[in-house]
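S.K.: Okay, sequence plus prediction incoming.
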Amino acid sequence: MKSLKFLLVGIFFGIVLVKSEAVSWYRIYEMFQFQSFHMYGIIGSAIAVGILGVWLIKRSHLKSVDGQAIDIPPKDKSIPRYLLGGTIFGLGWALAGACPGPMYILVGTGVLSMLLVIVGAMLGTFFYGLIKDNLPH
């Protein structure tokens, strides 16, 4: 029953992203060309909701669905790390026309070429797993 709830939330989130055009290659292209505020508004809203959510979790000492305390450890504030990671993520997003979440939604809407992007993302994740112990963290 728990999995069904998550599946329904995922389907709802997918519908919202499709209807808001957040999975549209054209909207993503507009964003990278600085021609439209549309995607920046969506991303900014998501950041605001995330900040508010983390603040509420920390302030209210909320527990997970399993009843365990939610512990959010502090992040390592390494500017070069985030610049390199953000650049790689942004290049992949620009080349594929989708970030990780919408890749699956696009497959669900019939854009089967995204399966290649998903395979590439999985290979990249696997490769990172192989070399992560040799990287400065």
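M.R.: Received the coordinates, thanks. Numbering: from 1, shown residues only.
S.K.: C-alpha only now, for contacts and for neighbours.
M.R.: Noted.
S.K.: which helix in the protein runs the most residues?
M.R.: helix 38-60 (DSSP state H).
S.K.: So which other helices or strands are in contact with it?
M.R.: Packing contacts for helix 38-60, counted by 3 or more C-alpha pairs under 8 Å, 6 or more residues apart in numbering; DSSP states H and E, involve helix 25-32.
S.K.: Please state the offset of the helix it packs on from the chain centre?
M.R.: 16 Å (C-alpha atoms, centre = their mean, to the nearest Å).
S.K.: circling back to that earlier point, and the longest helix of the chain with helix 25-32, angle?
M.R.: 80 degrees (axes from the mean of the first three to the mean of the last three C-alpha atoms, to 10 degrees).
S.K.: Please spell out which residues along the following helix or strand past helix 38-60 are buried.
M.R.: Counting by DSSP states H and E, the next helix or strand C-terminal to helix 38-60 is helix 79-96. Using 16 or more other C-alpha atoms under 10 Å as the test for burial, helix 79-96 gives 90, 92-94, 96.
S.K.: Now the element after helix 79-96, going C-ward?
M.R.: Assigned by DSSP H and E, the successor of helix 79-96 is helix 100-108.
S.K.: also this one, for the comparison:
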Amino acid sequence: MSGVGVIADHESHPLFLPLVFVGGAVFGVGLAVSQMARPEIVLEFLQFRDFGLVFVMGGASAVAGVTFWALSRSGRSAPLTGKRFGRRLKSMDRDVIVGGGIFGVGWGLSGICPGAAYASLGIGNAVILYGVAGMFLGAYLQGYLREARSDAESPASAD
């Protein structure tokens, strides 16, 4: 399914985009309050000097895990999309390993992950724009390379 079809499905419910915005805002406020939007705090955590973020991430993971477990076993569908709650399995392949490695190195060098980078902009950290620009450049490069690889693997059409 193409990305356009997915967007059209979600836009069919008038509350979808406003709720996405509210969810993003709550997430951003949580990142700011917990100090996860400050690269220096994240780097302290990654260097095993400050373990406060373990409680933030652990608490968030516990809440998300219990909620996902309960919803996936309830047999209910998502109210805005109508799709059933369930796992989306992804095979562990070379792209997942390489992508995870690049993500981890970028997080370690910048001290911030993509979600927290946007929250960091919201609290006035303009320097993080370099990291955000790098994320966009990396995403563009990944899409370009994936398309080039799929073009090279597909058989040439006879004209």
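M.R.: Ah, there it is. This is a predicted model, so every value here is computed, not measured.
S.K.: re earlier: name the nearest of the buried residues of helix 79-96 of structure 1 relative to residue 103 of structure 1.
M.R.: Nearest to residue 103 of structure 1 among these is residue 96, at 8.9 Å by C-alpha to C-alpha.
S.K.: for the closest one, what are its contacts?
M.R.: By C-alpha atoms under 8 Å, 6 or more residues apart in numbering, residue 96 of structure 1 lies in contact with residue 117.
S.K.: Map it onto structure 2.
M.R.: In structure 2, residue 96 of structure 1 lines up with residue 110, judged by TM-score structural alignment.
S.K.: Check residue 30 of structure 1 too.
M.R.: Aligned partner of residue 30 of structure 1 by TM-score structural alignment: residue 44.
S.K.: ok, its match - how many residues close by?
M.R.: Neighbour count for residue 44 of structure 2, taken as other C-alpha atoms under 10 Å: 15.
S.K.: Hmm, it is touching residue 50, no?
M.R.: Yes. Counting by C-alpha atoms under 8 Å, residue 44 of structure 2 does reach residue 50; the two are 5.4 Å apart.
S.K.: out of all of them, which helix in structure 2 is the longest?
M.R.: Every helix in structure 2 considered (DSSP H), the longest is helix 129-153.
S.K.: Show me what counts as buried in that one.
M.R.: Those would be 131-132, 135, for helix 129-153 of structure 2 by 16+ other C-alpha under 10 Å.
S.K.: The match of residue 96 of structure 1 and residue 66 of structure 2: what is the separation?
M.R.: 31 Å (C-alpha to C-alpha, to the nearest Å).
S.K.: in the longest helix of structure 1, what counts as buried?
M.R.: For helix 38-60 of structure 1, by 16+ other C-alpha under 10 Å, it's 38-39, 57.
S.K.: quick one: the match of residue 96 of structure 1 and residue 49 of structure 2, what's the gap?
M.R.: Distance from residue 110 of structure 2 to residue 49 of structure 2, by C-alpha to C-alpha: 17 Å.
S.K.: measure residue 146 of structure 2 to residue 36 of structure 2 for me?
M.R.: Between residue 146 of structure 2 and residue 36 of structure 2 the computed distance is 32 Å (C-alpha to C-alpha).
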